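Undergrad: build me a model:
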Amino acid sequence: MHVVFLGLSITSSWGNGHATTYRGLVRELERLGHDVLFLERDVPWYAAHRDTRGALPGRTELYSSLEDLRARFTSEVQRADLVVVGSYVPQGVEVGGWVQRTARGVTAFYDIDTPVTLAKLGRGDFEYLSPALVPGYRLYLSFTGGPTLQRIERELGSPAARPLYCSCDPELYAPRDGDVRWDLGYLGTYSDDRQPVLERLMLDAAEAWPEGRFVVAGPRYPEGVSWPPNVERMQHLAPPEHAAFYTAQRFTLNVTRADMVRAGYSPSVRLFEAAACGVPIISDDWEGLGTFFTPGRELFVSHGAEQTLRYLRELSEAERQEVGRRARERVLGGHTAAHRARTLEGYAREVASGRAP
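TA: Model prediction:
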């Protein structure tokens, strides 16, 4: 197939989880023999934080405006077998309308932010998707599974809403030798809804255990956040640095955005990445978590600082390592970029043949 993606970013992971998802997916589609073009709006904040080392997979082109996109890439979209528009694409409603009018192959919307998208639509915020566009995409690919998929079909009129969860790139995320520096770490961009959970599960634990070593890495944290003295702060880490960061922790923390907790069945990419590194995960709880990892066997669930500290201080080293090993096996068996590429390939071929995927 000739595949065209119009996504938020593949060149920079600064402040977003889209880039690593697209890099792995594009690379694996290429390995399956497909020709892939990725189109990205050139914006200053990503231009200042390009974080790729070496060539990107596929072909990547930057465009400066909607007019530039139409002028230079209409023929690419017309001849594509599959055109995928991602969530949070600048002027996404206009881009989506143009794609639906122009493409002759299968069109798809790839929602890397499904619960956020549905909440925005519910309050009339059509930043990158409008209800009128949904029926025109022959596929609605969602980071969220479960009952949300039926809602997208029933309420928004999607012909086929299907899960295409996030994944990990096992070439980047794998166990590494090195010194363990922290008892518990967290990697994530600041958000208002995640911060109270971070405080409850990690910062309160750090306050209660001054001898413990903690770290939080990620951009956009406001100056007013109160960090306990035993919590180290790091700014943005590029994806090539993630594996070393994870493997320098005894445990890593997963915190889920409030909209995704309400929807359920919305695994964070950090879950799969950390698990692929063999690092035991302590996660907040949400419906559907057990679909991806078995609590108590492949990760740990915490509801507060006291429970977090029990894991950190009472689990044996052998049990800690065994949970990390099981989680890595689970990811490599079903949650890599190669798995997602084959899933997308199957969906597109079934839709093109007139069947529901």
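Undergrad: going forward, measure contacts and count neighbours with C-alpha atoms only.
TA: Will do.
Undergrad: which ones are touching residue 206?
TA: 212, 213, 214, 228, 230, 231 (CA atoms under 8 Å, 6 or more residues apart in numbering).
Undergrad: so which of these is the most crowded?
TA: residue 214 (25 neighbours; other CA atoms under 10 Å).
Undergrad: does that one touch residue 184 like I think?
TA: Yes - using CA atoms under 8 Å, residue 214 is in contact with residue 184, at 5.1 Å.
Undergrad: report the set of residues contacting both of the two.
TA: If you check residue 214 and residue 184 against CA under 8 Å, 6+ apart, no residue is contacted by both.
Undergrad: just the ones in strands from the contacts of residue 206, please.
TA: Among these, the residues falling in strands (DSSP state E) are 214, 231.
Undergrad: out of the contacts of residue 206, who's nearest residue 315?
TA: residue 212 (14.7 Å; CA to CA).
Undergrad: wait, that closest one sits on residue 232?
TA: No - using CA under 8 Å, residue 212 is not in contact with residue 232, being 11.1 Å away.
Undergrad: skip the chain neighbours and tell me the closest residue to residue 81.
TA: The shortest distance from residue 81 to any non-neighbouring residue, by CA to CA, 6 or more residues apart in numbering, is to residue 105 (4.4 Å).
Undergrad: before we go on, could you also do this sequence so I can check it against the first one:
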Amino acid sequence: MTQPASPPMNIAFFASSLVSAYWNGAATYYRGIVRALHARGHRVRFYEPDAFGRQQHRDIDDPPWAEVIVYPGEGDANARRMVEHARGADLVVKASGVGVFDELLEEAVLDLRGPNTRVVFWDVDAPATLDRLAADFADPFHALVPRYDMVLTYGGGDPVVEAYRRFGARDCVPIYNALDPDTHHPVEADPRFAADLGFLGNRLPDREARVDAFFLRAAGLLPERRFLLGGSGWDDKPLPANVRNLGHVYTADHNAFNRSPMAVLNVSRDSMARYGFSPATRVFEAAGSAACLITDAWEGIELFLEPGREVLVARNGEEVAAHVERLDPVRARRIGEAAYRRVLSEHTYAHRAAQLEALLEGRDAARAVEVAA
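TA: Okay, the predicted model is just below:
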């Protein structure tokens, strides 16, 4: 166990799900953060509702590094009972996008604040939350933002930080996605996932047009190449003949999915691309598998991976197709291995957990990350 630089904390985490990635793109992020906090001596209780079929599509059992508390996804009294159950924690986290009870929890957790309890709003989709606030000045969350001890986000950089401060946040700090090397790592290629280019992502309204433009457009331009699509919601989507649709890909298969095609694609959602500085979990999953990653262009990519050496960047489907055409297995492997070395040295969840500790203790976050490395 990594020794914490601060006293061990009891942490209550209200979020979508730790045990299921089903319609839950933040699962990898939560697992990485929580597991790294446990490794540093902290105790986490993770409160998640039984909603959206996630408990019926678990991809991990209750882990030894967190206490998972599942509560009914209906009935406000159930959510309020969970909030009361968390009383006495040193740190209470309300994550965005629980999917049910969000407005209730946003307000209720603030009643737990006290001399020995800090309450943090952890935004795993800051662009959506900020757009929500900008669109409705009567939204009750406006009055709540300044009451949180801190706002954390999993992306967004200065644009998101400045926006949250305009809405009254005491402080706003990105805790970026990262790699859990025990979960995502290089494996042998799997024939099930053989392809020239793979893309893994659920079908979402503010992502679909970009998937059309970057992934399906490239497939249409390269009819002789093989393309692989994974994720939920694509079953009734018209696809080119050279695109094979796998449906939901369980977390246990993500390493093989990333490692087996010659390259894999990251396509940001509209809002994430607009704000920039928002590497999706799949960026670090792919790099952790030593995959050759092609990503759509967004501001800030060079803070995480070096374009041309550790990642390939494309502004449209034509550029994606050009990258695929020029790639060969040797170059693809070289890019993937360079990305793997970079994320291991700078972008693991151990680095992120050290950063969080430093923020909470008022220490130098950059120094804490160096120590974690």
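Undergrad: any idea what the TM-score is?
TA: Scored against TM-score structural alignment, normalised by the length of structure 1, the superposed chains reach a TM-score of 0.91; 347 aligned residues with a CA RMSD of 2.0 Å.
Undergrad: what is in contact with residue 212 and residue 232 of structure 1 at once?
TA: With CA under 8 Å, 6+ apart, residue 212 of structure 1 and residue 232 have no common neighbours.
Undergrad: so where is the lengthiest helix in structure 2 in structure 1?
TA: The helix that spans the most residues within structure 2, counting by DSSP state H, is helix 329-346. Alignment of helix 329-346 of structure 2 against structure 1: residues 317-334, by TM-score structural alignment.
Undergrad: and the matching stretch, how far out from the chain's middle?
TA: Distance of stretch 317-334 of structure 1 from the chain centroid (CA atoms, centre = their mean, to the nearest Å) equals 20 Å.
Undergrad: now do the buried residues in it.
TA: 320, 321, 322, 323, 324, 325, 326, 327, 328, 330, 331, 332 (16 or more other CA atoms under 10 Å).
Undergrad: same question for stretch 82-91 of structure 2.
TA: 82, 83, 86, 87, 88, 89, 90, 91.
Undergrad: how much space between the fifth one and residue 47 of structure 2?
TA: Spelled out, it's residue 88 of structure 2. 15 Å (CA to CA, to the nearest Å).
Undergrad: how about the fourth one?
TA: With distances taken as CA to CA, residue 87 of structure 2 is found 13 Å from residue 47 of structure 2.
Undergrad: list residues touching both of those two?
TA: By CA under 8 Å, 6+ apart, no residue touches both residue 87 of structure 2 and residue 47.
Undergrad: was I right to think residue 24 of structure 2 contacts residue 30?
TA: No - between residue 24 of structure 2 and residue 30 there is no contact under CA under 8 Å: 10.3 Å.
Undergrad: which element is residue 163 of structure 2 on?
TA: Using DSSP states H and E, residue 163 of structure 2 maps to helix 157-166.
Undergrad: what of residue 217 of structure 2?
TA: helix 217-221.
Undergrad: that helix corresponds to what range in structure 1?
TA: By TM-score structural alignment, helix 217-221 of structure 2 lines up with residues 204-208 in structure 1.
Undergrad: go on, stretch 298-307 of structure 2?
TA: Counting by TM-score structural alignment, stretch 298-307 of structure 2 corresponds to 286-295 in structure 1.
Undergrad: what sits up against that stretch?
TA: So stretch 286-295 of structure 1 is contacted by 146, 261, 262, 263, 264, 265, 266, 267, 299, 301, 327, 330 (CA under 8 Å, 6+ apart).
Undergrad: is the third one in a helix, a strand, or coil?
TA: Using DSSP: H, G, I helix; E, B strand; the rest coil, the three-state assignment for residue 262 of structure 1 comes out as helix.
Undergrad: tell me the contacts of it?
TA: residue 286.
Undergrad: need the counterpart of it in structure 2.
TA: Residue 262 of structure 1 maps onto residue 274 in structure 2, by TM-score structural alignment.
Undergrad: which SS state does residue 350 of structure 2 fall under?
TA: On the basis of three-state DSSP, residue 350 of structure 2 is classed as helix.
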